[in-house]
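Enquirer: coordinates only, no sequence provided:
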């Protein structure tokens, strides 16, 4: 059994109970970790606080990761509450609706910038702010998707952003390795989250995975949470810079 008692985990990206971030919070908490849960805006505050109340010793913080000032401020708050942190989970991604639903060729410069800033650069900014508090080493995790490598309908600029995110994981792993901080990504299969609502014909992707994946089903958020728990623990002490697929094996299939 994985024991994270006495370890503090900071989780960015909690939106509601369907969030992958929530499944990760649940599994980390079950293992004994203390949670610092960050939500993006006042609109999401109530759900974040309601969910955090279900976990022992969890605290909530507001942080918009598109702002360096807010990232610095939230880690100052976290440092005041928890001088040492062990795990950081970056479950954040965003692109303007037009950049997802329109043909990729029509992607606007500003929409591309926003997608890369929020979905990719924010991992770098969060890792930089978190590292000084990770004095005992630890694990930084982010969430990606197979659309980084293969073309999926109605995913468009987000696929390019996820490719950048995965490359950033490798470079951050090299940067932070000397501090004994591991950086990894989990590539989850399609899950009905708030973010997934923005992807047109999402049900077709779900159906394709159920039909073609070796397990002939779609993955559940809690299974991603289990993988995050493993990667956060000493059981994964030799793993860094990797993308771990949790997609019922869909990524290995051809036809």
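Expert: Looks like it came in fine. Worth saying up front: this structure is predicted, and the values here are computed from it rather than measured.
Enquirer: CA atoms for contacts and neighbours, from now on please.
Expert: OK.
Enquirer: in three-state terms, label residue 229 for me.
Expert: Secondary structure state of residue 229, per DSSP: H, G, I helix; E, B strand; the rest coil, is helix.
Enquirer: over to residue 160?
Expert: Of the three states, residue 160 takes helix under three-state DSSP.
Enquirer: roughly how far does the nearest residue to it once chain neighbours are set aside sit from residue 209?
Expert: Nearest residue to residue 160 in three dimensions, chain neighbours excluded: residue 148, at 5.9 Å (Cα to Cα, 6 or more residues apart in numbering). From residue 148 across to residue 209, the span is 16 Å (Cα to Cα, to the nearest Å).
Enquirer: just to revisit the earlier point, can you get me a residue count around the residue nearest to residue 160?
Expert: 21 (other Cα atoms under 10 Å).
Enquirer: what does residue 52 give?
Expert: So residue 52, with other Cα under 10 Å, has 21 neighbours.
Enquirer: and here is the other one:
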């Protein structure tokens, strides 16, 4: 960890869900939080993912680790029960998971099955609502919640298909949660990174062309990386951003403003 930043999150407790490997956006968030002084709880999806994630939890000095597949009954509750028992509180939550069955993602929205649409919505959107419900009682002095979206939530992106409506629902959920949780001092943010070379993105057709176009159109003239996203979330989790909530924050070099 070579970047030197002030420990502005010192003493804060952060749960990061969605690390698959060192290229994951969630890993960038966890790394930024740790560099800023936060204590970490990190989950992995299943036994197949564990060997890839566990070394990263060691590297980051995560205090709590656990399996978490939000589609498996009871696992989500078990994670929050453990946080409650071990820490008694939570300050930061990152939801960086998304899924759609491959056949439904590849076939276009018209051909998406009802079952595939429901699965994508449950894992990619409603699981964040469920996490927020469990996290809120632990955020006794307020806190910050983050959900990862994408530009395709608001504009049509070729081959993004069913994930477009799903991410649009996620952004709307963030706004409504920000409204409902605001009186408790809990801020909710939808984060919309520019295209990144993550494992999830590899499933999109012609993704390399999307990367090239994003770099060309961005006013800053370059792609963002996972640490850009992580540091943005770290800032939003500090008291410096205590009056910021409910909006979609773009971390894309300005590409979203260009037609």
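Expert: Structure's in. What do you need? Note that this is a predicted model, so its numbers are computed, not measured.
Enquirer: what span of structure 1 is stretch 194-213 of structure 2 aligned with?
Expert: Aligning stretch 194-213 of structure 2 against structure 1 (TM-score structural alignment) gives residues 189-208.
Enquirer: which residues sit against the matching stretch?
Expert: 15-16, 18-20, 97, 100-101, 145-146, 153-155, 218-221, 245-248, 250 (Cα atoms under 8 Å, 6 or more residues apart in numbering).
Enquirer: where do the strands sit along the stretch 51-200 of structure 2?
Expert: Assigned by DSSP state E, counting those that start in this stretch, the stretch 51-200 of structure 2 shows strands spanning 64-67, 92-95, 143-148, 186-193.
Enquirer: residues contacting the residue positioned nearest the centre of structure 1?
Expert: By Cα atoms, centre = their mean, structure 1 has its centre lying nearest to residue 91, at 2.4 Å. Residue 91 of structure 1 sits next to 11-14, 20-21, 142-143 when contact means Cα under 8 Å, 6+ apart.
Enquirer: mind listing the helices for structure 1?
Expert: Along structure 1, the stretches classed as helices by DSSP state H are 20-30, 45-52, 68-81, 97-101, 109-116, 122-130, 157-176, 202-212, 221-232.
Enquirer: can you list contacts of the third one?
Expert: Think helix 68-81 of structure 1. Against helix 68-81 of structure 1 from outside (Cα under 8 Å, 6+ apart): 36, 61-65, 125-126, 129-130, 133.
Enquirer: check the offset of it from the chain's centre.
Expert: 19 Å (Cα atoms, centre = their mean, to the nearest Å).
Enquirer: mean deviation, that helix versus structure 2?
Expert: With mean Cα distance after the TM-score superposition for structure 1, helix 68-81 of structure 1 departs from structure 2 by a mean of 1.4 Å once superposed.
Enquirer: list the buried residues in that helix.
Expert: Across helix 68-81 of structure 1, burial judged by 16 or more other Cα atoms under 10 Å covers 71-72, 74-76, 78.
Enquirer: how about the fifth one?
Expert: Applying a neighbour-count criterion of 16+ other Cα under 10 Å, the buried positions in helix 109-116 of structure 1 are 111-112, 114-116.
Enquirer: likewise for stretch 56-67 of structure 2?
Expert: 56-57, 60, 62, 64-67.
Enquirer: show me what it is in contact with.
Expert: Contacts for stretch 56-67 of structure 2 (Cα under 8 Å, 6+ apart): 21-22, 30-31, 34, 39-47, 50, 75, 79, 83.
Enquirer: next one: stretch 175-190 of structure 2
Expert: With Cα under 8 Å, 6+ apart, stretch 175-190 of structure 2 has contacts from 129, 136, 139-149, 170-171, 174, 242, 244-249.
Enquirer: pick the most buried one from the helices of structure 1.
Expert: helix 20-30 (a mean of 24; mean count of other Cα atoms under 10 Å).
Enquirer: now do that helix against helix 45-52, angle only.
Expert: 30 degrees (axes from the mean of the first three to the mean of the last three Cα atoms, to 10 degrees).
Enquirer: what's helix 20-30 of structure 1 aligned against in structure 2?
Expert: Aligned using TM-score structural alignment, helix 20-30 of structure 1 spans residues 25-35 in structure 2.
Enquirer: for the buried residues of stretch 56-67 of structure 2, give me TSV that also has distance to residue 210 of structure 2.
Expert: Below are the buried residues of stretch 56-67 of structure 2 laid out as TSV (distance: Cα to Cα, whole Å):
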residue	distance to residue 210 of structure 2
56	29
57	31
60	31
62	34
64	36
65	34
66	34
67	33
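Enquirer: start to end distance for stretch 169-189 of structure 1?
Expert: Termini of stretch 169-189 of structure 1 sit 19 Å apart (Cα to Cα).
Enquirer: chain center to it, what's the gap?
Expert: Put simply, stretch 169-189 of structure 1 sits 12 Å off its chain's centre (Cα atoms, centre = their mean).
Enquirer: circling back to that earlier point, to which residue of structure 2 is the residue nearest to the centre of structure 1 aligned?
Expert: Match for residue 91 of structure 1 (TM-score structural alignment): residue 96.
Enquirer: equivalent analysis for residue 131 of structure 1, please.
Expert: Under the alignment (TM-score structural alignment), residue 131 of structure 1 maps onto residue 136.
Enquirer: now do residue 239 of structure 1
Expert: Counting by TM-score structural alignment, the partner of residue 239 of structure 1 is residue 244.
Enquirer: what's the local residue count around that match?
Expert: Neighbours around residue 244 of structure 2, by other Cα under 10 Å: 15.
Enquirer: for the buried residues of helix 68-81 of structure 1, give me CSV that also has distance to residue 107 of structure 1.
Expert: CSV is the format used below for these (distance: Cα to Cα, whole Å):
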residue, distance to residue 107 of structure 1
71, 28
72, 31
74, 32
75, 34
76, 37
78, 37
